[in-house]
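Asks: A structural model of the following input is requested.
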Amino acid sequence: MNKVWHKGLPFSPEVAPYLRRMASVDEHREALLRLQGVWDSLALLGQMSGTATDIAQTRTAFQDLTATLLDSLARRLRTRALQRMDGKARVAIDILVRNLFERTADVGFLASDGPLCAHAALDPADPDHADSRAALQARFADYTAKYSVYDDIVVLSPSGEVLARRDDGITLTHCQEPWVAQALAADAPYFERHGVTALLGGREALVYARALRAPGGADDVIGLLCLSFRLDDEMAAVFRQLLAGDDERAVICLLDAGHRVLQSSDPWQLPVGARLPSRGERLVFAGRDYLCVAASASGYEGYMGPPGWQACVLTPLEWAFEDDEAADDALRALGESLDTRRLFDTELQDIPREARRIQRNLSRTLWNGKLRSHGQADAGTGSAEFATTLLNEVQRTGGQLREVFEQAIAKLQGSAMATVFDTALFQARLAIDIMDRNLYERANDCRWWALDVRLQRALAAQGTPQAAAAAAEAQQVLQHINSLYTVYSLLLVYDTQGRVVAVSDPAQSHHVGKPLNASWAAAALALRDPERHVVSRHEATPLYQTPGAVGSDSARPTYVYATSLQHAGHVVGGIAVVFDGAPQLAAMLQDALADMQKGSDGASAPVGLFVARDGRVVASADARWPAGSAAPLQPALLATLAAGQTLRTELDVDGWVFAAGIAMSQGYREYRQGQSASAEDVAAVLLLPLGPRAAATAGDADAGFAPPPAQAGAERLDIAAFSVAGEWLGLPAGLLVEAVEQPRLTSLPNAPRALIGMLQHAGRMLPVLDLGLALYGRASNGSEAPVVICRNAQGQGLAVRVDELGPVFGVAAAQALPSPGGRARLVRGGDASSHRMLTLLQPEDLWAHLGIAPGIGAEPRALALPSP
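Replies: Reported below is the predicted structural model:
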């Protein structure tokens, strides 16, 4: 891919326009380039003095990795910003479309309302017309009291005359706009129109309309019903929810098919009526640069919303790539305890590996340089001390470079970890919001339909000769309603004795005549206030059975909403709506899990659950936790959550660690507002996989070994240190030639386990001893472990594989203390590692390990090496 150069470094083209706004990229770039400048100065000093090891190759490797790291950081900043914005845009449009889907059903139901149709059929010259209009306006008030999503209901005659309306503050008497004729002629279940209309006082409105038919089944069009949806109110609530927290600088807007702004969360930045360009993720509006993401509706029950509508999120570029707060200690500790190969992509995993490889190579290069320095004839003189000091400074600068890399990598990984937790919490909030909004509709539906006079008359007729005909009419009404509202498995009405009178599904007519013994049925009959309703616990009911099954064992858990039916001021029965909970609740969870990466096995797949406060699963998108089972979390996590409160935590499930986002229900509009905490409260729980726990590793030498200060004027002993199996060991520096990395080995058949092969060095083949296996029975990491070339006093050569290289230093011979019961000597570390001891090995002991290998030591001179 072609790169774009920015301040001396190559970047991917997609991030180039944003680099000036990415402060963290500049911060790391300046720190790395500053250290590389120091590096260059040290390299120059080494070349001028002739004492320093050539580090140009390492410098180039660090520079290449710097470019990779900063480009990766920039791309991830961009990707995360776009993903966060895309999530909000998708939620905004999908929540709206779910809401509007219910409106398409409402207009169909209300268009069959008996008093409404009777008034539309009434001649305006009829003396009863004024009384009928007043009664209908009161009826509209009853309907809108239950559904506050409407600000007006209007009935027009076929000629456009206003026959009745909810808002009598608008004095318009006729509306003959073209869309009225289109709606009257439409055969579809609903007519949807957004725009300015005189019908609603000249304001812009979203209207759902349906032609009214003459009572008695005639096809004559007698009028037009129009429902005006509170779009401003609805979008303001959506904007508040999505911009809560630290996203106030972003702007969310609703666009029409022409990219004109219909609704805006910040009209000062993005006014309603403005037209946005339709291209690219970078947008300039009113002289300001924005990062921009637009999303179309996913659709709900086949409904896609008004044609061409989109939600769009814009973030000013100066704020789009702000650093998130650093991951807290708990997140960092969690990240260190996990196998995150699934969470972090290959590039992000490769960067720290490459940094470690470069650091190992540098350590080996400097180690060899120090060996040469300590091996010089003038060791201990000013020239040798300068060389050692220079090499130490190079090593210190390399360590600083590594620290900057580690900080940047930790930032990337911490950001990735925090993103998973943020996503889990955001999607949990989305899931519970979808559920609250959906159940708001269910609570309102049963109260709406309780206003249907045909159902009221049918129950009032029970016990009379007209009972059978009335029940048949009630069944037709329920069937019609159920065909519009497909989220129910059954609608039914029952009399004051609790006996079922009619059902919406003929296949379930076996319920007719049977008593309802559930507590909710009696509670609904006790209601006198038409604004109230009851809802069952989420529990199994014979009204909701597994399709095709019969019997109590096939009953499934769901919610049943119910209210009383009143006629002539008296309760004549009740209406109950059985929510088709299993697929509907699962679909809500699937919406929240949409587009998330699935694991290759069930254990590592995202999990979505609705869970009652007592820990019972209400609904699940995972077969491991069916409804009614115990959720994979402690109920104590939910017990103290207040309405609308959220929590993020980690959970261990089936050997995997998941980021858990938990959001408690808070209701919607009037639904469940202000209620006290209950065991029936529901929370959404979203679990996103992080990875299995990392396997425990044996201790290592990461603490380092600081050489003790040498005693002046004493006999000097030069030591080259290395670590093996977490222990610090050393050999006399004069017996070591150099360290090599990842040499190619030739295997030896029938050799002892510690003798891992032969390698070619300086024209000769040398045996290779794995010191970890030889001394501790634990092999070194063959892919990364350096190999040290040794020679003994007789000139025999030997290669020793170790774990890590340590310092090359000099001490007084008296500081190497005899080891109790052994031939090795011990050297205590300096102040920084005074608790650590280095074991100084006897060279002869290494060669003794070769004596057990047949044929290896037959010709000692064949293994001779020149003196270093």
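Asks: C-alpha from now on. contacts and neighbour counts both.
Replies: Noted.
Asks: so in the chain, which helix runs the longest?
Replies: Ranked by number of residues, the top helix in the chain under DSSP state H is helix 382-449.
Asks: so after that one, what's the next helix or strand?
Replies: helix 453-460 (DSSP states H and E).
Asks: what's the following helix or strand after that following helix?
Replies: Following helix 453-460 in sequence, per DSSP H and E, is helix 467-484.
Asks: which residues does the next helix or strand after that next one contact?
Replies: For helix 467-484, the succeeding helix or strand toward the C-terminus, using DSSP H and E, is strand 488-494. Residues from elsewhere that reach strand 488-494 (C-alpha atoms under 8 Å, 6 or more residues apart in numbering): 455, 459, 478, 482, 500-505, 543-544, 573-580.
Asks: could you also give me the structure for this next sequence, so I can compare it with the first?
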Amino acid sequence: MMTAHHLPAMIQSMGSLHRYRESLQQLQSTWDNLSLLSQLSGTGTDMSETRQAFGKITTDVLDSLAQETLNKTISAITAKAQVAVDIVVRNLFERTADIGFLSTDDNLSNFLDKHIAGSVDETDYLLLRERFSEYVQKYSVYFNVILLDAGGNILVQLDDTNPTRQSHDPLIEEALHSDAPYLEVFRHSDLSPGRDASLIYARKVCHDNSDTALGVLCLCFKFEDEMDGIFKDLIRQDEWCVGLLLDEQNRVVASSDHYQIPLGAPLEHALGQDWILTRFAGRLYLAVTRETKGYQGYMGPGWRGHVMIPLEHAFEDNVASIIAGIDPMLLKKVMRSPLLFSPTLLGIPKQAATIQSKLNQSVWNGNIWQKRDASHNAQQNNFSKMLLWEISNTGFKTQSVVEKTVADLYQTVVAVMLENSRFFASLAVDIMDRNLYERANDCRWWALTATFQRLLSQPELGMQEMHAITKVLAYINQAYTVYSNLVVFDRHGRIVAVSNPTYERLTGETITADWAKAALQLRRSQDYVVSDFEPTPLYDNQPTYIYAAAIRHQEQTVGGIGIVFDSAPQFSAMLSDALPRSADNEVIQGSFTLYVDEKLRVISSTSQDFAVGSHFTVHPGLCKLAPGSTGFDIALYHDNYYAVGARASSGYREYKGAGDNYKHHVTALIFIPLGKAADINAMMDSENLLQQNQFKPVSNQAAAEDAEEYATFYIGKHWLGLPASHIVEAIQANSIKPLPDTSSVLEGMLKHKDSVVPVLNLARLTGIDFQPPEQDKQIVIVQAGPKLPKFGLLVSALGEIPAIAPDAIEPLSAFFATINIPAEGIAKVMTDKGENLLILLSAVNLITRISEAARQASVQNAETEGGGDVLEQVA
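Replies: Below you'll find the model as predicted:
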């Protein structure tokens, strides 16, 4: 939560909030002046309650807007901090597998054997260096591969520019005596003397059945290059935030902007807190820090994701641009969602309208009382009326600012959901592309396995040879569990070995699928093919991708390798990792994710509603984005509104890049629930039924001398009026005692001051469709003359008090042949909304209708209950 200590700096940085606060402060000064003038002029309008009510509601809404504005920024930078560290940890997990597998390569141990024996020649050196080159062409995340002997002498390395010939780095000695599957260091090393820090993976090289170290293999990771790519994807060029990685001493090891936050700088972390305000280099920043969630038990080098944003740019108002392309009707609906907003926040516009409605009632009564007060002269009356108008107008201004503030609040929350949907869709695609990049690398590298090349080059394979290939495949598959099966086939497409014993029955069968035929046509070690996402016997007849490459020996294709991606659990895990989460790291309930291809087939989904292979129809347009593009919208699905974010795959590094022949369009979609349509519609229908006093007093300065003021009101959408001189006041009542005859036009009896008055329901009398509210019924008390009885009219809302000349009134007969309204005429009146027709009622006719209804009710009551006069039944 925002504390009082942070509040001034925060508010000054929240542009829209600052503007609203200034506007409300100006209105508060106006209220103070109007209150004083009202007391001096004797308008009879007490504004203290209205001022207090508006004061409380504006404080509440400004506080809520401030908190949601902060939440919007915190949500965005927290997601970036979490993803920055988790994505790099995922990548480094693959590196731990690489060093473990490559260090067991027979080519390395054979070379070291020759080196120890002193029989290495130039050809051996060139072949091993060529092998390192082949490796880095595929696993392009490394800038150097180094093989050292037990004395720390560099025997073969890929980087010819590296001047180091012997290393004294303690990493070498540690690797020689360690049985760990990998060692990982990030610091300065003489293995890369030109770099301040290098991320290096090391492991000893041994023979298959020996623990005796022959030497050490080191893989040098392109850390700066990798982080540049991660930050580029996470932080747009127009964003002000700085993405960082911190080490365990909270020093910067990676920065998206070295000019703002340089490498090595010590920073204040925010671990254990949602966010902090921190000062760096004379500038105030909002900052978040997040620990990695790890990947398959691997927690990385101990780094943390950290994002900072200058406070003066932390709350820049981009909400309007975010929601600009959203259907206004859909936006209006989700902005009334009980799922996104508390009842208190959803009720603020209604609360503000109610406050203004009560103020308008006071102003309306003030105008009526001014008409009756003979102690005021005409000039004083005009001043009072102008003051009353200004009071009402100031109320409308206050209500308008409150409503605009609330609208900003609502839009901010919805914008966060839309941005989150786009962000997490991008995360889902990034995870997929990075994962499948490794699969393209694996199939090409394993195709270079010497055992495969040598054995498949033979004219015929016996059981011993097939067993040897199976053994290698099983070893690989044991280390790389993302595959369900690995298969090697000969130059005719006949399966000679599988890694998974479940599929041994397929050995000897010929693969007729197009991907296998295409693999056998490949001629370069960099080439690979990928099957369509389709069912295959190699994956229990379930759909998946198979990555394949040709196995070549002495410039001839001797077979191929197909690696069967375990798509069901792997894609499901990727999508689950990309699901949006709340502040307490719980998945947002009701959200789900999908991968959909260009044919709108579902590849994977976290929702049971979208089966793998089914056709996606909810928002198909979002699946037609250009590679790397993002989009979002609001969708209605199964009676629920969702923020739907999308990101189209664009590959990772060279995978699916400009030089890659493989192009496959996949879109990730994230659905985040925004609310149930039925709940939203019910709320909006309920609000639409409520009619408030929304009139604005009109100026009577240009009225004719013989013009008479009419007090007006609404029954539903119908505008009616009585001479203002016939009106006692307007009140709100909850204690109307109903009469026994519910069909009567009499609503009931009401105690008003020292008398009991009947209340006429004009809607029932005229057949107008109007359902009065259960609470705060609007009643107009009428008394046409001192000797005539008082009565009440149940109305929907109060209207203006215009002055109308007699010659401007037309008899109803001029408009209608027959009418069931006790009226005298009709007039065209100019209001702030334009010209409108006002039906002028007759108080005498209304009294007659009340008397008739009362007599009928009394007779019916006497017949059924033996009771007396219904008008004598008093609450």
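Asks: rewinding a little: so which of the contacts of strand 488-494 of structure 1 are in strands?
Replies: Per DSSP state E, strands hold the following members of the contacts of strand 488-494 of structure 1: 500-503, 543-544, 573-579.
Asks: could you dump these into a markdown table and include distance to residue 379 of structure 1 and neighbour count?
Replies: Formatted as a markdown table, those follow (distance: C-alpha to C-alpha, whole Å; neighbours: other C-alpha atoms under 10 Å):
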| residue | distance to residue 379 of structure 1 | neighbour count |
| --- | --- | --- |
| 500 | 104 | 24 |
| 501 | 107 | 28 |
| 502 | 105 | 31 |
| 503 | 102 | 29 |
| 543 | 94 | 21 |
| 544 | 91 | 24 |
| 573 | 106 | 31 |
| 574 | 102 | 32 |
| 575 | 100 | 27 |
| 576 | 97 | 28 |
| 577 | 94 | 27 |
| 578 | 92 | 22 |
| 579 | 88 | 24 |
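Asks: and which of the residues you listed is nearest residue 396 of structure 1?
Replies: Using C-alpha to C-alpha, residue 579 comes nearest to residue 396 of structure 1 of these, at 68.5 Å.
Asks: wait, that closest one sits on residue 557?
Replies: No - in this structure, residue 579 of structure 1 is not within contact of residue 557 by C-alpha atoms under 8 Å, at 9.8 Å.
Asks: helices along the stretch 201-350 of structure 2, start to end?
Replies: Along the stretch 201-350 of structure 2, the segments classed as helices by DSSP state H, counting those that start in this stretch run 223-234, 319-323, 328-334, 343-346, 348-372.
Asks: show residues contacting the second one.
Replies: This means helix 319-323 of structure 2. 411, 412, 415, 418, 419.
Asks: just give me the match in structure 1 for the fourth one.
Replies: Think residue 418 of structure 2. Counting by TM-score structural alignment, residue 418 of structure 2 corresponds to residue 421 in structure 1.
Asks: isn't its match up against residue 651?
Replies: No - shown here, residue 421 of structure 1 and residue 651 do not form a contact pair, counting by C-alpha under 8 Å, at 11.6 Å.
Asks: intersection of neighbour lists for those two?
Replies: 659, 660.
Asks: okay, these two: which has more neighbours?
Replies: residue 421 (25 against 19; other C-alpha atoms under 10 Å).
Asks: what's the separation between the more buried one and residue 428 of structure 1?
Replies: 11 Å (C-alpha to C-alpha, to the nearest Å).
Asks: check residue 524 of structure 1 too.
Replies: 32 Å.
Asks: can you count the residues close to residue 554 of structure 2?
Replies: 9.
Asks: that one maps to what in structure 1?
Replies: For residue 554 of structure 2, the residue aligned by TM-score structural alignment is residue 568.
Asks: one more: residue 193 of structure 2?
Replies: Match for residue 193 of structure 2 (TM-score structural alignment): residue 201.
Asks: my guess is residue 69 of structure 1 meets residue 351, correct?
Replies: Yes - judged on C-alpha under 8 Å, residue 69 of structure 1 makes contact with residue 351 at a distance of 6.8 Å.
Asks: find residues that contact each of those two.
Replies: Joint contacts of residue 69 of structure 1 and residue 351 (C-alpha under 8 Å, 6+ apart) are residue 409.
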